[in-house]
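Chemist: Coordinates for the following, if possible.
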Amino acid sequence: MAFEFDTATQLAETDTPGAFTGRFSHDWAIGPAVNGGVVMALAADAITRVLGEGETPHADPLAFSAHFLSASADGEMRVDTEVLRRGRTFSTAEAVITQTGADGAVQERMRALATYGDLDVASPVRRSVEAPAMPGPDECVDAAKARTMGPMDVPPLMHRLDLRLDPATTGWALGRPSGRGEMRAWIRFADGRDADPMSLLFFLDAMPPVSFDLGIGGWAPTLEFSGHVRGRPAPGWLQMQTRSATLTGGLMEEDALIWDSRGVLVAQSRQLCSVRIPQGWTPPA
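Modeler: Purely as a prediction, here's the structure:
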């Protein structure tokens, strides 16, 4: 069986070492733009291919930092990688994703710097953040059955996911945002594919923007993302929590945590997002 995420993140080698081609699909879009998590996953896979070879293979993303320079669109894409350091424990590489427009101009979409290693060696749990208490998936709100995902229509991306929202943090979907800037949910792929380290980078950017809970509509494009993969996820549901505490001008930070079906923290991130604040907006009471 070909899973949707695997099809969306397929890469083909080119004649240039460390360079690959693929295709972005509108099936993974939010409005006109392809989800940034898919863009990062393609870059992560390309880096895995170049760092997963050699005498000291490092195939697992540990730290991934990305700057988004323009919106990725449905169509052909290219990712070029450069190995910056190969070490015995960690290796570092850069990935640049580009697309060629109808006018022939090459546009850079994202530039990422990532450190790779071996999660089986690097992730014994010594101390960790516990998952928040929340109802099980069957007791949460199925986003696919909701009429709306807050102040905007359901984007194609959400049909690729099985997303169950904690009823305690879904007031925004009913037009009653809490103003706390927090969401909690169970999440997995809709077609049954289990998560792996590469897809954790996608999931870290897959939730509805936490700005919805602040009463701010519209999607929140990512400007910069810094993520850490802390463990290899067990099969089953992922539990997510996203929060934001600071809104200055049109910029908001969004912090995300992911636990696997064992309750083990497997990924975390912080991203800086751009939000359009409506005229006359005031924080919900």
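Chemist: hey, let's count contacts and neighbours off CA atoms from now on
Modeler: Will do.
Chemist: secondary structure class for residue 188?
Modeler: Following DSSP: H, G, I helix; E, B strand; the rest coil, residue 188 is assigned to strand.
Chemist: That one - how many residues pack around it?
Modeler: Other residues lying near residue 188 total 20 when counted by other CA atoms under 10 Å.
Chemist: For it, give me its contacts.
Modeler: By CA atoms under 8 Å, 6 or more residues apart in numbering, the contact set of residue 188 is 161, 162, 163, 194, 195, 236, 237, 238.
Chemist: which stretches of the stretch 101-250 of the chain form helices?
Modeler: Along the stretch 101-250 of the chain, the segments classed as helices by DSSP state H, counting those that start in this stretch run 119-122, 197-203.
Chemist: Now show me the structure for the sequence below, then we'll compare the two:
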Amino acid sequence: MSSNNHERVSEIRASAFEFDRSIELRPDPVGSLSSWTAQLGAGWRIANAVNGGLLLALAGNALRHELDGDRGHGDPLSISAYYLSAAEPGAARLSTETLRAGRQMSTGQVSISQDVGGTRVERLRALATFGDLPPAGDAPPSWTAPEIPPPEACVRASEAPAGLLKHADFLERVDVRLDPATAGWATGRPSRRGQIRGWLRMPDGREPDPLLLLLAVDALPPVGFDLGLAGWMPTLELTTYVRARPAPGWLQLALTSRYHAGGFLEEDAEAWDSTGRLVAQSRQLVRTTVPSR
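Modeler: Down below sits the predicted model:
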């Protein structure tokens, strides 16, 4: 990675948007050109852990600076992250490495760690391929998004049960609207079909881009809630494919799960932009607890 990429970090710091400030990178004063520091904000917590989508976006930002360079490989195409331990609010260190620099795509890895009682604990490690995504509107046609009510007719996150809001500071950072047909779990009536659908935008007007898509695929409540599950459901692994740069406006999200057994379930996410184009897909493996009664 060239020193020019470190100089570009200063451009991010001037952002007026909270998301950009939350994935801000600073050169590590005691590390190499591939080492960074960041500050994980308490406002992005679910329970006591920082949201996995925010961590994925932070990892993607570090790899963007690592892999972009003169080749123009600044967009995540595919990123697979393993969540090794729960990240806490506070300082974090990121280390990146270029594994392959090609003409059309480059591949790298990133590690996020935190100091815990004098011991460095790794929180996330990801492997990703970056390239140059087609602009909004140039993506090939995709299958149609499911029909859901418009955002103004959906359930706001602020209307969630008080017990959930108490442990989800993250919901104050995003504007989430849930399809009423998939929000019965919030009042003790899960459909048990394994489906949650809704809309997402940033409340401060920050428009979606490829890095925000990495947050979006993990922004809705866990699909396990609609299966009648309760309690902490940590992500073990999350793979995301970004298909195109999204157009401005609301993102439409759909979560599904087809298989839950042995204390694990898969959660598939799809994201469409305001033009109806599929812009991201993901699958994550989730550890579950006992069903709710």
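Chemist: follow-up on the earlier one: looking at the contacts of residue 188 of structure 1, spot the one nearest residue 91 of structure 1.
Modeler: The closest of these to residue 91 of structure 1 turns out to be residue 195 (CA to CA; 23.1 Å).
Chemist: what does the closest one align to in structure 2?
Modeler: The equivalent of residue 195 of structure 1 in structure 2 is residue 208 (alignment by TM-score structural alignment).
Chemist: What's the local residue count around its match?
Modeler: With other CA under 10 Å as criterion, residue 208 of structure 2 counts 21.
Chemist: Also residue 12 of structure 1?
Modeler: 11.
Chemist: counterpart of it in structure 2?
Modeler: For residue 12 of structure 1, the residue aligned by TM-score structural alignment is residue 26.
Chemist: cool, residue 118 of structure 1 as well?
Modeler: Match for residue 118 of structure 1 (TM-score structural alignment): residue 132.
Chemist: what about that match, distance to residue 99 of structure 2?
Modeler: 18 Å (CA to CA, to the nearest Å).
Chemist: With neighbour numbers in mind, choose between these two.
Modeler: Counted by other CA under 10 Å, residue 132 of structure 2 and residue 99 do not tie: residue 132 has more neighbours, with 17 against 14.
Chemist: So that one versus residue 53 of structure 2, what's the distance?
Modeler: 22 Å.
Chemist: again with residue 11 of structure 2
Modeler: From residue 11 of structure 2 to residue 53 of structure 2 the distance is 23 Å (CA to CA).
Chemist: Tell me which of those two has more neighbours.
Modeler: residue 53 (20 against 10).
Chemist: Quick one: map that one onto structure 1.
Modeler: Match for residue 53 of structure 2 (TM-score structural alignment): residue 37.
Chemist: Which helix or strand contains that match?
Modeler: helix 36-51 (DSSP states H and E).
Chemist: Can you identify the element that follows that helix toward the C-terminus?
Modeler: strand 60-68.
Chemist: Which elements pack onto the very next helix or strand once past that following strand?
Modeler: Next helix or strand after strand 60-68 of structure 1 toward the C-terminus (DSSP H and E): strand 75-86. Counting contacts by 3 or more CA pairs under 8 Å, 6 or more residues apart in numbering; DSSP states H and E, strand 75-86 of structure 1 is packed against strand 19-24, helix 36-51, strand 91-100.
Chemist: I'd like to check the angle between the first one and strand 75-86, please.
Modeler: Relative orientation of strand 19-24 of structure 1 with respect to strand 75-86: 140 degrees, computed using axes from the mean of the first three to the mean of the last three CA atoms, to 10 degrees.
Chemist: Now do the buried residues in strand 19-24 of structure 1.
Modeler: 19, 20, 21, 22, 23, 24 (16 or more other CA atoms under 10 Å).
Chemist: can those residues go into JSON lines with extra columns for distance to residue 133 of structure 1?
Modeler: Below are the buried residues of strand 19-24 of structure 1 laid out as JSON lines (distance: CA to CA, whole Å):
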{"residue": "19", "distance to residue 133 of structure 1": "44"}
{"residue": "20", "distance to residue 133 of structure 1": "42"}
{"residue": "21", "distance to residue 133 of structure 1": "42"}
{"residue": "22", "distance to residue 133 of structure 1": "40"}
{"residue": "23", "distance to residue 133 of structure 1": "39"}
{"residue": "24", "distance to residue 133 of structure 1": "36"}
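Chemist: And the furthest pair within those?
Modeler: Going by CA to CA, the pair spanning the buried residues of strand 19-24 of structure 1 furthest: 19 and 24, at 16.2 Å.
Chemist: Residue 199 of structure 2 contacts residue 151, correct?
Modeler: Yes: contact criterion CA atoms under 8 Å: residue 199 of structure 2 and residue 151 qualify, at 6.3 Å.
Chemist: Common neighbours of the two, please.
Modeler: Contacts common to residue 199 of structure 2 and residue 151, judged by CA under 8 Å, 6+ apart, are 177, 178.
Chemist: and these two? which has more neighbours close in?
Modeler: Between residue 199 of structure 2 and residue 151, counting by other CA under 10 Å, residue 199 is the more crowded of the two (28 against 18).
Chemist: so how far is residue 216 of structure 2 from that one?
Modeler: 10 Å.
Chemist: Residue 93 of structure 2 now?
Modeler: For residue 93 of structure 2, the distance to residue 216 of structure 2 - CA to CA - is 23 Å.
Chemist: higher neighbour count, these two?
Modeler: The residue with more neighbours, out of residue 93 of structure 2 and residue 216, is residue 216; 25 against 22, by other CA under 10 Å.
Chemist: List the contacts of that one.
Modeler: By CA under 8 Å, 6+ apart, the neighbours of residue 216 of structure 2 are 53, 200, 253, 271.
Chemist: got a winner among the residues you listed for most neighbours?
Modeler: Busiest of the contacts of residue 216 of structure 2 [other CA under 10 Å] is residue 253, holding 29 neighbours.
Chemist: Give me the nearest residue to it, chain neighbours excluded.
Modeler: If the residues on either side of it in the chain are set aside, residue 253 of structure 2 comes closest to residue 271, at 4.7 Å by CA to CA, 6 or more residues apart in numbering.
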